[in-house]
Each structure stands twice: as structure tokens, then as C-alpha cells.
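>>> this is the structure alone, sequence omitted:
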């Protein structure tokens, strides 16, 4: 029984490692959060949402998230041509995680600093 528990634990840790490989870095979670709270965003809107990210880095991270089937890129049929980004159905499964991280972050900030999450 102990051996089964260890094997299951290893499998869970590998799954967490795989998820962290995909979501690691300074910007990906913030980009996904922007798309969780806004179902469809243009590049410039995501750029405004994710404070401090450069155009080049946002473009790179969006391409990476698109390659990993988290984000969908849609060319809009308007003039001038524009592109919108949204979460795929697979990416939408991260919404609950984003909500949990947000809740935990607010509680943690309050615990550390005794202030509300709205203050920076």
C-alpha cells in the first residue's frame, strides 16, 4: 500500500511539474488572468492589463500559449485588420485556478500587510 501511495504521489508531482513548465515565467499567469476576466481581448488591451510587459514579450508569450492550446488567436474581419485573443476550452479550465490564486493572494496580502487587496 505504501508503494502505491508513493507511485501516485510521483505521478501527481510530475503532473504539477508539467503544468508549471507551461505556466512558468513572469507573464503567462497574468495573460491568462486577463483572458479569464475578459473573454476576448485585443493585443493592446492585454498589453494594458498586464502591467510592465513589453510588446515583444507579450507577442512571444501569446505565441507560446497558442502553441500549447491555451489561447486562440482570431483574425477579425474588420478594417484595419485586427486580432483578438481568447482562451480555448482547454485554457478555460484554468479559470478556477486563477480565481483561487487571486483569493489566496488577497488573503496573503492582508495577512502580511494588514491592508486590502485593492491597495498596492
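Looks like it arrived, so ask away. No experiment lies behind these values; they were computed from the predicted model shown.

>>> make it CA atoms for all contacts and neighbour counts henceforth
Will do.

>>> need the nearest residue in space to residue 49, chain neighbours excluded.
Using CA to CA, 6 or more residues apart in numbering and skipping the chain neighbours, the partner closest in space to residue 49 is residue 34 (6.4 Å).

>>> go ahead and confirm the one you found touches residue 50.
Yes. Counting by CA atoms under 8 Å, residue 34 does reach residue 50; the two are 7.5 Å apart.

>>> who has more neighbours out of these two?
residue 34 (22 against 19; other CA atoms under 10 Å).

>>> quick one: residue 80 is in a helix?
No. Residue 80: not assigned to a helix; according to DSSP: H, G, I helix; E, B strand; the rest coil it is coil.

>>> got another one to weigh against that:
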């Protein structure tokens, strides 16, 4: 049985998770980096994201320990990004989101997509 306290803790954990990986770009960038390190420009092109937004997203991901930034001693200077061992903890989450997304897309693209059915949240207006 869920208590009010356990529900609150769950909501806080979900909020914390969304603060780290939420938004339009972070999951896209994590998915790209699962196939190997990338230079800044490669990430920008592959994700189709502006350099300004990419820089902001990568800084946040680095602060949260998900991405490692390495400045290469080349001329001109290049920067490579890769996933950290800590980001491996998101592997199952990424796989689950990918699976759900594929199923959802298939469902929405089918000609027999069911209409939305409300879910009983257990909340009643008389309370």
C-alpha cells in the first residue's frame, strides 16, 4: 500500500531524475554518446542542435557526472565528450524509454489507434 509519504518521496525522486535528464536534448545526447566519444561539432551536427544550446546542455550533464569533457592538444583545439561510468546507471532507463517510444510510435501510426481512455486515479471530486 502506498502511503502519502512514500508517494511524496517517489515524486521527489522523479523530479530529481527529470532535473538531470529532462528537457529536449539530454536523452538525445546520451543516446548518441552510447556509441562512442564525439567532438563538439559532431554532437552538434548529429543531434541537430545549436552550439549555444549544446554547450549549455553538456555543461549541465558534466556537472551531474554523466559526461566527461576532454580537451585535445590539437591545433586548433578540439574537445571530445564521452559518457562516464556513472552514466552507465541510465542504460536500462534509456533502453526502456526507447522500447516504449517505439511501441508508442507504432500505436500512433497504426490506422486502428484506440482513442484515449481515462485512467482512474483514485481521486474523487467529492473528497
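Received, thanks. All figures in this text were calculated on a predicted structure; none of them were measured in a lab.

>>> can you pull the TM-score for these?
The TM-score (TM-score structural alignment, normalised by the length of the first structure) is 0.81; 111 aligned residues with a CA RMSD of 1.9 Å.

>>> what does residue 33 of the second structure align to in the first structure?
Taking TM-score structural alignment, residue 33 of the second structure has residue 35 as its aligned residue in the first structure.

>>> ok, now which ones touch its match?
Residues in contact with residue 35 of the first structure, defined by CA atoms under 8 Å, 6 or more residues apart in numbering, are 41, 46, 85, 86, 87.

>>> go again using 7 Å as the cut-off
The contact partners of residue 35 of the first structure, taken as CA atoms under 7 Å, 6 or more residues apart in numbering, are 41, 86, 87.

>>> excluding sequence neighbours, find me the nearest residue to the last one.
Think residue 87 of the first structure. Using CA to CA, 6+ apart, the closest residue to residue 87 of the first structure is residue 71 (4.5 Å).

>>> which position in the second structure pairs with residue 17 of the first structure?
Counting by TM-score structural alignment, the partner of residue 17 of the first structure is residue 15.

>>> any idea which element that match lies in?
Here residue 15 of the second structure, judged by DSSP states H and E, is contained in helix 4-21.

>>> what's the average distance of the helix or strand following that helix to the first structure?
Sequence order places helix 26-33 as the next helix or strand after helix 4-21 of the second structure, per DSSP H and E. On superposition with the first structure, the mean distance recorded for helix 26-33 of the second structure (mean CA distance after the TM-score superposition for the first structure) is 1.0 Å.

>>> where along the second structure do the strands fall?
38-39, 67-72, 78-83 (DSSP state E).

>>> read off where the second one ends up in the first structure.
When you say that, I think you mean strand 67-72 of the second structure. The aligned range for strand 67-72 of the second structure is 71-76, by TM-score structural alignment.

>>> neighbouring contacts of the matching stretch?
With CA under 7 Å, 6+ apart, stretch 71-76 of the first structure has contacts from 65, 66, 82, 83, 84, 85, 86, 87, 88, 91.

>>> turn these into CSV, including distance to residue 29 of the first structure and neighbour count.
Output for those, formatted as CSV (distance: CA to CA, whole Å; neighbours: other CA atoms under 10 Å):
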residue, distance to residue 29 of the first structure, neighbour count
65, 10, 21
66, 14, 18
82, 24, 12
83, 21, 15
84, 18, 17
85, 15, 21
86, 14, 22
87, 12, 26
88, 15, 15
91, 11, 19
